[in-house]
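J.: here's my sequence, what's the structure:
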Amino acid sequence: MLWLTLSIPAAAGEFKRADFRVLPLLVFGFATYQLDRTNIASALTGNFAATISVDQNIINLGNQLMFLGVILLEIPSNVILHKVGPRQWISAQVCVFGVVACLQVFVRNKVGFLLTRTFLGLAEAGYIPGAMYTLSTWYTKQELTKRIAIFFFGMFGGTAISPLLGAALLKLDGKCGLFGWQWIFLIEGLFSIAVSIFLFCFLPEHRGVPVTSNQVNTSGSEGIPSMKEPLAHPGKTHIPFRLVWNTLTDIRKWPHFIATGCVFATWSPLTTYTPSIFVELGFARSKANAFCAIGSLLTLPVIFLFAWISDKSDRRGLTVMVAIFVYLIALVILRIMMHRVDKWGRLGLWTAVNALAVGYHPIHNSWIQINCQSSEERNISVVMAATGGLMAGTQIFRADESAML
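T.: A predicted model of the protein is given here:
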């Protein structure tokens, strides 16, 4: 598939360095980020809420505060990144949210839970746009769209791995006097800290991408080597209020905002409560977490399918609309059939919904990359809309609705 093809130009060394070091490290960091954000889903199946004496609505509030923290510090975080450099700041971020994730081991009540979720969001703020900015210092716009799509595989991979790790770590319940949910927060938090050290040691930084003029001829003479400028330059980027305002008030971007916000709003409760839903269906908690991973893993072939359709048709917008419509159909079928099938049928329906929820996102993301004029505009258009949707979606599944399963 064209959009996943990592082309290597004449200056192969530089692009090999980006494609085989920068991109994989940022994808790995993204998967770690997603683990620490979504592992609460597995913790809930380990009686986390009951142990700290909170109900489902408090869990929703905690997640809402986490996403609010991401939104509040997203722009300031990227301002700092442009001053100190991607390697130092991104590795520091991963270390800090790893430490906060570990501190969840000591949560004993509502206040502690709300505080740790808030600080987790503040610590995670800016990682996604910061990583995309880092990629933009290595690639031009045309090259960047493919890499950004691949970068988001870290999100789906982390979401898929999280319940599997949760199922395994919950079996440590009672070891060394710790609950299973404490082992989840501790081990995955320590893993994030280890990843941060790896990023600090091995993530390279870059200021230019040399290629030959048969790709981009800036000299005016064919066949003469020239320097192709990357999409962004380290240290030269800032995000003024005027840009934020112009981006948010650009009516042409509203369909992107609405689509991203609405779909992510429905995906938000799925990432938190799917394991708990499966427990409510009658499955043991270990099986519930394992079954939860199936839908997330199926997201990958769904993405490949819609990416192939997008490349073949060369109609990204239409493909995005089709992918979202297919997800909507899955939700409607779930609503109609939920009480007409047994628990295995419900498991299949919920799995299908999870698999189709964000299959549109990498294509939509690539579409936005092409139409944004700067990395700052790109960050506002993609990340803040998605985080806003996730924040709103935390309140969709309320405590009094669990009986409807």
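
J.: okay, CA-based contacts and neighbour counts for the rest of this
T.: OK.

J.: gap between Phe152 and Gly174?
T.: 36 Å (Cα to Cα, to the nearest Å).

J.: typo on my end, Asp19
T.: Asp19 is 43 Å from Gly174, by Cα to Cα.

J.: neighbour-wise, which of the two wins?
T.: Shown here are Asp19 and Gly174; by other Cα atoms under 10 Å, Asp19 has more neighbours (18 against 12).

J.: which parts of this structure are strands?
T.: Ranges of strands in the chain, per DSSP state E, are 209-211, 226-228.

J.: so how far is the first one off the chain centroid?
T.: The reference is to strand 209-211. 30 Å (Cα atoms, centre = their mean, to the nearest Å).

J.: next: the last one.
T.: Centre-to-centre, strand 226-228 and its host chain are 33 Å apart (Cα atoms, centre = their mean).

J.: kindly compare burial across the strands of the chain and name the winner.
T.: strand 209-211 (a mean of 19; mean count of other Cα atoms under 10 Å).

J.: which helices and strands sit right next to that one?
T.: helix 12-17, strand 226-228 (3 or more Cα pairs under 8 Å, 6 or more residues apart in numbering; DSSP states H and E).

J.: can you list contacts of the first one?
T.: Around helix 12-17, the neighbours that count as contacts under Cα atoms under 8 Å, 6 or more residues apart in numbering are Ile8, Pro9, Val209, Pro210.

J.: next, work out how far apart the first one and Val211 are.
T.: In other words, Ile8. Ile8 is 10 Å from Val211, by Cα to Cα.

J.: the second one too?
T.: Taking Cα to Cα as the measure, Pro9 falls 7 Å from Val211.

J.: Proceed likewise with the subsequent sequence, for comparison:
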Amino acid sequence: MSDNEKKAVQEPDTYSIGSNSTSTALESGHAVNHENIKKKVGAVSKDFAGVTIREDSAEKRPDIPPLGEPLVRNAYKTSFGAFFSRKTKTEPDAIATQPSAFDDPDVADVYYPKPTYQDYHRFDPLARWTWREETKIVKKLDRTILVLVCVLFFSLALDRSNISQANSAGFLTDLGLTTDDFNVGSNLFNAAFIITEIPSQMIGKRIGPDRWVPIQVCAWSIASGAQFWISGKKSFFALRFLTGLLEGGFIPDIMLYLSYFYTRTELPVRVGVFYCANAFSGILGSLIAIGLLKINSFGHYGWQYLFLIEGCITLIIGIAAFFIMVQGPTQTKSKLFPKGWFSEREETIMVNRLLRDDPSKSDMHNRQSVTPKELWKVLGDYDLWPIYALAMVFSIPQIPIKRYLTLTLRALEFTTTEINLLTIPASFLAGIMSIAISLVSEFFNEGLIIGILCQFWLLIMVIIEYTSVEKISPWGQYVLQLFVVGAPVPQPVLIGLCSRNSYSVRTRTISASLFNIVVQLSNIAGAYIYREDDKPLYKRGNRQLIGISLGVVALYVVSKTYYILRNRWKTQKWEKLSEEEKVAYLDRAEKENLGSKRLDFLFES
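T.: As a prediction, this is how the structure comes out:
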């Protein structure tokens, strides 16, 4: 490490800024003098999202602390090449601070956060830190924020999946319902889920996910527990609709919440871990169900106690969330945690590494609402439509087999206990695949190509199901369905791409909801693939799934090609501008809020 790097690490907050020092500003809790910072900032030569930042030597700018070595990630590819790109290896004590647009005084004004940004008092473009410090903070975030949201998602998945466990105990038979009635109830749930997606997200953006999410968890836990009193078709339909209504918007709220703490490259893997909580709830839920479904006492069925007790578990989690969830990186102090979760130094690193990675994260306060005009603008953002289209169809080949797993196993004459035990390996495999796909996507820095590989997995499984369903034994059928339910699903990867390509907090807020809406639409479509008149082999349904799988592969190719051509067009337009024209363009783009339409913003795929 050079002497300048050592100095930057040992004295990270002691660089003079006008008449005040950064350390003094941080200790007093006031914002640093950014106008004076802008006059002193220099940078190494680097392309930042198409903006060429000029190079100033250390001899000319000795008052500016050095930056870290830029990571080579091929994040803005304009071709199918560089598929096997990897991250640059780093030394623990080397400076981790990445070059960004904040380092060039010619363009820094465009990207500087507004004073209304909630973490403004910790923003400091001269702050420097090491990879050791950054790694320590990311691990701390994983132990706190990530674990917290996983527990919350566990509560959602527990209440959402117990209907399948109830089916293993004859839920439909006890109520005199058919599989078509079950499909209607499932679609009422999904429809209600869709209705509240955007309203819930807008409420969460206005009052903050740290307030809104606990309210949601408590509300749906009561509705889910009330399924104890289901007595027939009408009450089944009503309570499924109410539960879906209260659960809508939770996942987009959490996706936005995670973006307050993690960078663009970190988010997809954390989303993969987040979805692993869904699989874990399937494992634990099955074990709980084995015990509860055997009760059948006091005039009630075991599935009734399942709904009631699991609803109480999630209610406890929801109440605890009121006291544990925090507003953001610099708002962690509470009566329960009077000293907060992070030190001032850690807050400074968190805020500046997030903004260096994505300056657009400072364009809104995290308790600032989205206006109807902004909502309409996001709905018309056609550059995100390819991702929405994929979200609509990628999981359809899996949905019918997954939804009917417990009913199929019951038809194969497995006992209730055996059925719930047999669902555990599928949940475990799904959890492993969720994390594995996220890691592979991040390792190769590829999203849509990884999605194609996932789709081929499902295609092969469905073809085997279609051609061999009459020949294989019950255990063979189970193994086949195990590999369908536990198939690698690219949903965390697509969510990550949706977030990265949204550019701004405003767009990200709504796009997360739109993504989840189209996923729920796919659940509705998937529910009508396997029909009563196609039982028990579902030959017609499996033919449809094969055709859909092939169509999804084609859609992935079209989407990948679209983003490649779109980036080439933007790059060509940008390179034709002179340096003066680029600076003027950036100023206009900021004033007109062009978002992802900016020429200096390239899409990831």
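
J.: mean deviation of stretch 275-284 of structure 2 from structure 1?
T.: Taking mean Cα distance after the TM-score superposition for structure 1, the mean distance separating stretch 275-284 of structure 2 from the aligned residues in structure 1 is 2.7 Å.

J.: list the contacts for the aligned residue in structure 1 for Thr314 of structure 2?
T.: Alignment note (TM-score structural alignment): Thr314 of structure 2 maps to Ser192 of structure 1. By Cα under 8 Å, 6+ apart, the contact set of Ser192 of structure 1 is Thr32, Tyr33, Val94, Cys95, Phe97, Gly98.

J.: likewise Val302 of structure 1?
T.: Remark: with contacts taken as Cα under 8 Å, 6+ apart, Val302 of structure 1 is in contact with Ala355, Leu356, Gly359.

J.: is the last one in contact with Leu298, as I believe?
T.: No - applying Cα atoms under 8 Å, one finds Gly359 of structure 1 not in contact with Leu298, separated by 9.5 Å.

J.: the more surrounded of these two?
T.: Gly359 (26 against 18).

J.: dump the residue contacts of that one.
T.: Gly359 of structure 1 is in contact with Thr299, Leu300, Val302, Ile303, Phe306, Ala323, Ile324, counting by Cα under 8 Å, 6+ apart.

J.: mind putting those residues into CSV with distance to Asn39 of structure 1?
T.: Below are the contacts of Gly359 of structure 1 laid out as CSV (distance: Cα to Cα, whole Å):
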residue, distance to Asn39 of structure 1
Thr299, 18
Leu300, 20
Val302, 23
Ile303, 23
Phe306, 28
Ala323, 27
Ile324, 26
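
J.: ok, the contacts of Ser192 of structure 1 vs Thr266 of structure 1, which is closest?
T.: The closest of the contacts of Ser192 of structure 1 to Thr266 of structure 1 turns out to be Tyr33 (Cα to Cα; 20.2 Å).

J.: what residue in structure 2 is paired with that closest one?
T.: Using TM-score structural alignment, Tyr33 of structure 1 sits opposite Leu156 in structure 2.

J.: list the contacts for its match?
T.: Taking Cα under 8 Å, 6+ apart, one finds Val217, Glu247, Thr314 in contact with Leu156 of structure 2.

J.: what about the residue lying closest to Val110 of structure 2 once chain neighbours are set aside, how many neighbours?
T.: Closest residue to Val110 of structure 2 apart from its sequence neighbours, by Cα to Cα, 6 or more residues apart in numbering: Asp587 at 5.9 Å. Using other Cα under 10 Å, Asp587 of structure 2 has 16 neighbouring residues.

J.: before we move on, which element is Asp587 of structure 2 in?
T.: helix 579-591 (DSSP states H and E).

J.: can you give me how far that helix is from the chain middle?
T.: 32 Å.

J.: may I see the buried residues of the longest helix along structure 2?
T.: Secondary structure assigned by DSSP state H gives helix 539-575 as the longest helix of structure 2. Buried residues in helix 539-575 of structure 2, counted by 16 or more other Cα atoms under 10 Å: 539, 541-546, 548-549, 552-553, 555-556, 559-561, 563-564, 567-568, 570-571, 574.

J.: do the same with stretch 314-327 of structure 2
T.: When burial is assessed from 16+ other Cα under 10 Å, stretch 314-327 of structure 2 yields the following buried residues: Thr314, Leu315, Ile317, Gly318, Ala321, Phe322, Ile324, Met325, Val326, Gln327.
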